[in-house]
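A.B. asks: quick one, fold the following:
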Amino acid sequence: MILPIAVYGHPVLRQVANTIEPDYPNLQQFINDLWATMYRTDGIGLAAPQVAHSIRVFVIDLDVFKDEHPELKGFKKTFINPRIEFYSSKKIKLSEGCLSLPGIHKKVKRPDRICIHYQDEAFNHITEEYAGFAARVIQHEYDHLEGKLFIDELNWLTKVMLKRQLLNLQNGKVNADYRTLSV
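C.D. replies: Predicted structure coming up:
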């Protein structure tokens, strides 16, 4: 099922998401719905809070970038109860967008490398290191679980310049080619 995307101003986007257990009701169906929604919206990642579920789950598919980044070939993962355990001191600034902030793209500085501990769909514990683009996308989705958005990382002047766009989103004036969920 394709789920509506919660847009800026929806309170679920500012909540710290809850840890889940293997017996979470209909978890596999929910994960399938996350994938279907992500693909329908042309996203590369989607976190549960973005579809109004305050639980610690996100999905990422970076295989589309395999030509430019061969290390991303086959990169399609579900992250359950993730915890980033290490951030590198080296940071890189690149443009980001977000399905919950349609029409807004800005450069964000993020650590270039991370180490993340998470559970897969079978609730196996996994610890992995990522660098470059994969690390960036993981951090972006992880932030959603912490009640953060990429605009939180912007300088004050850029935030002031975005004020009108953000107010429009908050007031339900959304221009997106997917179903949205406003306040």
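A.B. asks: for the rest of this, base every contact and every neighbour count on C-alpha atoms.
C.D. replies: Fine.
A.B. asks: quick one: buried residues of the longest strand along the chain?
C.D. replies: If you go by DSSP state E, the chain has its longest strand at strand 76-87. Of the residues in strand 76-87, those with enough neighbours to count as buried (16 or more other Cα atoms under 10 Å) are 78-84, 87.
A.B. asks: could you pull out the strands for the chain?
C.D. replies: 5-6, 45-47, 57-61, 76-87, 91-97, 105-111, 113-119, 125-131, 180-181.
A.B. asks: relative to residue 168, how far out is the most centrally placed residue in the chain?
C.D. replies: Per Cα atoms, centre = their mean, the C-alpha nearest to the average position across the chain is that of residue 141, at 2.5 Å. Distance from residue 141 to residue 168, counting by Cα to Cα, to the nearest Å: 23 Å.
A.B. asks: you'd agree residue 1 is up against residue 37?
C.D. replies: Yes - counting by Cα atoms under 8 Å, residue 37 is a contact partner of residue 1 at 7.3 Å.
A.B. asks: quick one: which of those two has more around it?
C.D. replies: residue 37 (22 against 11; other Cα atoms under 10 Å).
A.B. asks: structure for this one too, so we can compare:
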Amino acid sequence: MSELMPIIQLGNPTLRQKAAWVDNIQDEQIQKLIDDLITAVGKANGVGIAAPQVAESYRLFIVASRPNPRYPNAPEMEPTAMINPRITAHSAEVVKGWEGCLSVPGIRGLVPRYQSIEVEYTDRYGNLQKQELTDFVARIFQHEYDHLDGIVFVDRLENTLDMITEQEYQQRVVNNT
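C.D. replies: Below you'll find the model as predicted:
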């Protein structure tokens, strides 16, 4: 049974470190970390979580898009562990979209990201996967990938005017009021 790991907050130095390469994916500790991350992202109503967000500085994250109170219009997908990921190509088109972060509670920002990306990663079974991701799932991947290099979404904002509180986001964007 996986445990609920505490999610570290902005200011914790681990969030600003470059994460270490995962050498042995089948290591029991790495497999347990994957399970714990899947549990954490579900309980926190997230759509993704990176190992550094639970103070484990490994190049590993979970993409787990699904509708929830924080992202009611998210597409549905199985939680997917992405280990030692890379972006191999990207679209020329960059779009701004709203992002939040479990490590930066209470704030949303309009973040520019590539509309589509081609990625490679190793899955939890040690298999190399190659995919093209678009729209919201591409945004999740880029957001989590940034965590592996010590970058948080607020670093990507073009202007502080692109920030909003979670409460205002829920009222104005989610509820369109």
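A.B. asks: Provide the TM-score value for the superposition.
C.D. replies: The pair, once superposed, lands on a TM-score of 0.82 when counted by TM-score structural alignment, normalised by the length of the second structure; 159 aligned residues with a Cα RMSD of 2.3 Å.
A.B. asks: what's the longest helix in the second structure?
C.D. replies: If you go by DSSP state H, the second structure has its longest helix at helix 28-43.
A.B. asks: need the contact partners of it.
C.D. replies: Here helix 28-43 of the second structure makes contact (Cα atoms under 8 Å, 6 or more residues apart in numbering) with 2-5, 24-25, 47-51, 61-62, 64, 79, 81, 124.
A.B. asks: apply 10 Å and report the result again.
C.D. replies: 1-7, 22-27, 46-51, 53-54, 56, 58, 60-66, 68, 79-83, 102, 124-125 (Cα atoms under 10 Å, 6 or more residues apart in numbering).
A.B. asks: please apply the same query to stretch 102-109 of the first structure.
C.D. replies: With contact meaning Cα under 10 Å, 6+ apart, stretch 102-109 of the first structure is reached by 7-8, 90-98, 136, 150-155, 158, 162, 165-166, 169, 174-178, 180.
A.B. asks: tell me which residue of the first structure matches up with residue 121 of the second structure.
C.D. replies: Mapped onto the first structure by TM-score structural alignment, residue 121 of the second structure lines up with residue 118.
A.B. asks: tally of neighbours for its match?
C.D. replies: Using other Cα under 10 Å, residue 118 of the first structure has 20 neighbouring residues.
A.B. asks: and it, what does it touch?
C.D. replies: The contact partners of residue 118 of the first structure, by Cα under 10 Å, 6+ apart, come to 56-57, 78-84, 124-128.
A.B. asks: find the nearest non-adjacent residue to it, please.
C.D. replies: Spatial nearest neighbour of residue 118 of the first structure, excluding adjacent residues (Cα to Cα, 6 or more residues apart in numbering): residue 82 at 4.1 Å.
A.B. asks: from the contacts of residue 118 of the first structure, which is closest to residue 69 of the first structure?
C.D. replies: Minimum distance to residue 69 of the first structure across those is 18.2 Å, recorded for residue 128 (Cα to Cα).
A.B. asks: any idea how far residue 49 of the first structure is from the residue of the first structure most remote from its centre?
C.D. replies: Using Cα atoms, centre = their mean, the residue of the first structure lying farthest from its centre is residue 157. It sits 24.1 Å away. Per Cα to Cα, residue 157 of the first structure is found 27 Å from residue 49 of the first structure.
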